[in-house]
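Trainee: the amino acid sequence is not available; the structure is as follows:
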């Protein structure tokens, strides 16, 4: 079950919005101030933040910026506020907010925004898990195997790699086979696709 963390100083909004989200099947945690969200232990559940622009103490925009220092607490953010201006909207969206809703907002619009944010979080987590797997697999390779992987990612042929690394083509093929085994793929195309999907193909592996 996805979790929506609702941060809003208005009790009526917290109750009404929380009830709407709960009825739609979400687990809801509510907070009157931004700091309360950081007090609880971070969870590893898929979800999003439904954040008010105007909060006592640290406002929504400053809180959004501060969350970058606490990766365990980061979630896709939807701003929900009664008083918005163009500058705040632009700043929030440029900083990575998924949506910016102005109250009053109808239930379907709100739920659609939450659904999109949750789906984004699911994709982000899946990609992170994939990248973690790829990086741990690469870490288990020998130095030459990592160089072979780096060369393959750059489109080099076995013959070219053999010359560059001072080994035979047979050795390069054996290294490539070991790399593919570690990554759990059966073809060169599969391996390249995996590296691209995991976004772990930038900057080399050596």
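Mentor: Here it is on my side, so go on. Just so we're clear, the structure is a prediction, and the values are computed from it rather than from any experiment.

Trainee: please make it C-alpha for all contacts and neighbour counts, starting now.
Mentor: Will do.

Trainee: from residue 191, how far out is residue 127?
Mentor: Residue 127 is 15 Å from residue 191, where distance means Cα to Cα, to the nearest Å.

Trainee: higher neighbour count, those two?
Mentor: residue 191 (20 against 15; other Cα atoms under 10 Å).

Trainee: show me which residues of the host helix or strand of that one are buried.
Mentor: Element membership for residue 191 (DSSP states H and E) is helix 188-198. Under the neighbour-count criterion of 16 or more other Cα atoms under 10 Å, helix 188-198 has 191, 192, 194, 195, 198 buried.

Trainee: just send those back as TSV, with distance to residue 94 too.
Mentor: Shown next, in TSV, are those (distance: Cα to Cα, whole Å):
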residue	distance to residue 94
191	34
192	32
194	29
195	28
198	24
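
Trainee: which among the residues you listed gets closest to residue 185?
Mentor: residue 191 (5.9 Å; Cα to Cα).

Trainee: show me the contacts for that closest one.
Mentor: Residues in contact with residue 191 (Cα atoms under 8 Å, 6 or more residues apart in numbering) are 180, 183, 185.

Trainee: distance of the spatially closest residue to the last one that is not a sequence neighbour relative to residue 53?
Mentor: Residue nearest to residue 185 in three dimensions, not counting chain neighbours: residue 191, with 5.9 Å by Cα to Cα, 6 or more residues apart in numbering. With distances taken as Cα to Cα, residue 191 is found 44 Å from residue 53.

Trainee: remind me which helix or strand the spatially most central residue of the chain belongs to.
Mentor: Residue closest to the average C-alpha location in the chain (Cα atoms, centre = their mean): residue 124, at 3.2 Å. Residue 124 belongs to helix 107-139 when elements are defined using DSSP H and E.

Trainee: secondary structure class for residue 105?
Mentor: What DSSP: H, G, I helix; E, B strand; the rest coil gives for residue 105 is coil.

Trainee: next up, a second structure to put side by side with the first:
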């Protein structure tokens, strides 16, 4: 269990008290924080979705179903990774949920290790996504510190132009280009052209 996993809340939404208790015990025994809810309405009214979380939803529940709850969260732009717990008769619905963005589904009675594997995969995915976001924020912050001329030079450097070509195109001396280039490398925290190219690609990536 990584330290990152301890920052993730596992939300269990199931009308079966025994299932809620079993999953909660399993999650806590493996280092996760866990909150349980008796139905979808209870979840929508009381869950705090401002921190990293994974949902474990029963498909069939009184009132709003697990699938309807999942759709409601998507409508609210709250993209929570969800594992559905389902009976054999609900497999077609569970498959359709995956097509609509759910993480996966497991059949009742489920194997503890199978459920844990799904949760661990979700946490690892969120961790990697957060790391990419941090890298992008860092790259954008560094880019914002470049002057207009440094940005020009950087673009031409990343495009593969030699200093003398850049100097000719910008109508400045090669020494001036070398100074701007050194400033770019320093502000971007890069020691090589390859690092600079990667940093620019990260800043412009879609995450």
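Mentor: Everything's here; your move. What you see is a predicted model, and the numbers here were worked out from it, not measured in a lab.

Trainee: and the TM-score between these chains?
Mentor: The TM-score (TM-score structural alignment, normalised by the length of the first structure) is 0.77; 198 aligned residues with a Cα RMSD of 2.9 Å.

Trainee: what's the match for residue 180 of the second structure in the first structure?
Mentor: Aligned by TM-score structural alignment, residue 180 of the second structure pairs with residue 175 of the first structure.

Trainee: excluding its backbone neighbours, what's nearest that match?
Mentor: Residue nearest to residue 175 of the first structure in three dimensions, not counting chain neighbours: residue 145, with 5.5 Å by Cα to Cα, 6+ apart.

Trainee: for that neighbour, give me its contacts.
Mentor: Residue 145 of the first structure makes contact with 175, 176, 178, 179, according to Cα under 8 Å, 6+ apart.

Trainee: can you check residue 169 of the first structure too?
Mentor: Residue 169 of the first structure touches 158, 159, 161, 162, counting by Cα under 8 Å, 6+ apart.

Trainee: just checking, the first one touches residue 173?
Mentor: Yes - with contact defined as Cα atoms under 8 Å, residue 158 of the first structure reaches residue 173; the gap is 7.1 Å.

Trainee: okay, these two: which has more neighbours?
Mentor: More crowded of residue 158 of the first structure and residue 173, by other Cα under 10 Å: residue 158, with 19 against 16.

Trainee: show me what that one lines up with in the second structure.
Mentor: Using TM-score structural alignment as the criterion, residue 158 of the first structure maps onto residue 163 of the second structure.

Trainee: looking at it, that match is touching residue 178, isn't it?
Mentor: Yes - between residue 163 of the second structure and residue 178 there is a contact under Cα under 8 Å: 6.9 Å.

Trainee: quick one: average offset of the host helix or strand of the match of residue 180 of the second structure versus the second structure, please.
Mentor: Element membership of residue 175 of the first structure, judged by DSSP H and E, is helix 169-183. Superposing on the second structure places helix 169-183 of the first structure at an average distance of 2.7 Å from its equivalents, by mean Cα distance after the TM-score superposition for the first structure.

Trainee: may I see the buried residues of that helix?
Mentor: Judged by neighbour count (16+ other Cα under 10 Å), helix 169-183 of the first structure contains these buried residues: 169, 172, 173, 175, 176, 177, 179, 180, 182, 183.

Trainee: so the fourth one touches residue 148, yeah?
Mentor: Yes - with contacts counted by Cα under 8 Å, residue 175 of the first structure reaches residue 148, the gap being 7.0 Å.

Trainee: residue 167 of the second structure versus the residue sitting furthest away from the middle of the second structure, what's the distance?
Mentor: Centroid-distance maximum for the second structure: residue 173 at 45.2 Å, with Cα atoms, centre = their mean. Using Cα to Cα, we find residue 173 of the second structure at a distance of 6 Å from residue 167 of the second structure.

Trainee: again with residue 28 of the second structure
Mentor: Taking Cα to Cα as the measure, residue 28 of the second structure falls 62 Å from residue 167 of the second structure.

Trainee: also residue 63 of the second structure?
Mentor: Using Cα to Cα, residue 63 of the second structure is found at 70 Å from residue 167 of the second structure.

Trainee: which one's more surrounded, the two?
Mentor: In this view residue 63 of the second structure and residue 167 are compared by other Cα under 10 Å, and residue 167 has more residues nearby, 18 against 10.

Trainee: circling back: buried stuff in the helix holding residue 124 of the first structure?
Mentor: Residues of helix 107-139 of the first structure classed as buried by neighbour count (16+ other Cα under 10 Å): 110, 113-115, 117-122, 130-131, 134-135, 137-138.

Trainee: quick check: angle from it to helix 169-183?
Mentor: 140 degrees (axes from the mean of the first three to the mean of the last three Cα atoms, to 10 degrees).

Trainee: doesn't residue 34 of the second structure belong to a strand?
Mentor: Yes - applying three-state DSSP, one finds residue 34 of the second structure inside a strand.

Trainee: what's the neighbour count on the alignment partner in the first structure of it?
Mentor: When the first structure is aligned by TM-score structural alignment, the residue opposite residue 34 of the second structure is residue 28. Per other Cα under 10 Å, the neighbour tally for residue 28 of the first structure reads 18.

Trainee: any idea how far residue 47 of the first structure is from residue 28 of the first structure?
Mentor: Counting by Cα to Cα, the separation of residue 28 of the first structure from residue 47 of the first structure is 10 Å.

Trainee: give me the common contacts of the two.
Mentor: 3, 4, 5.
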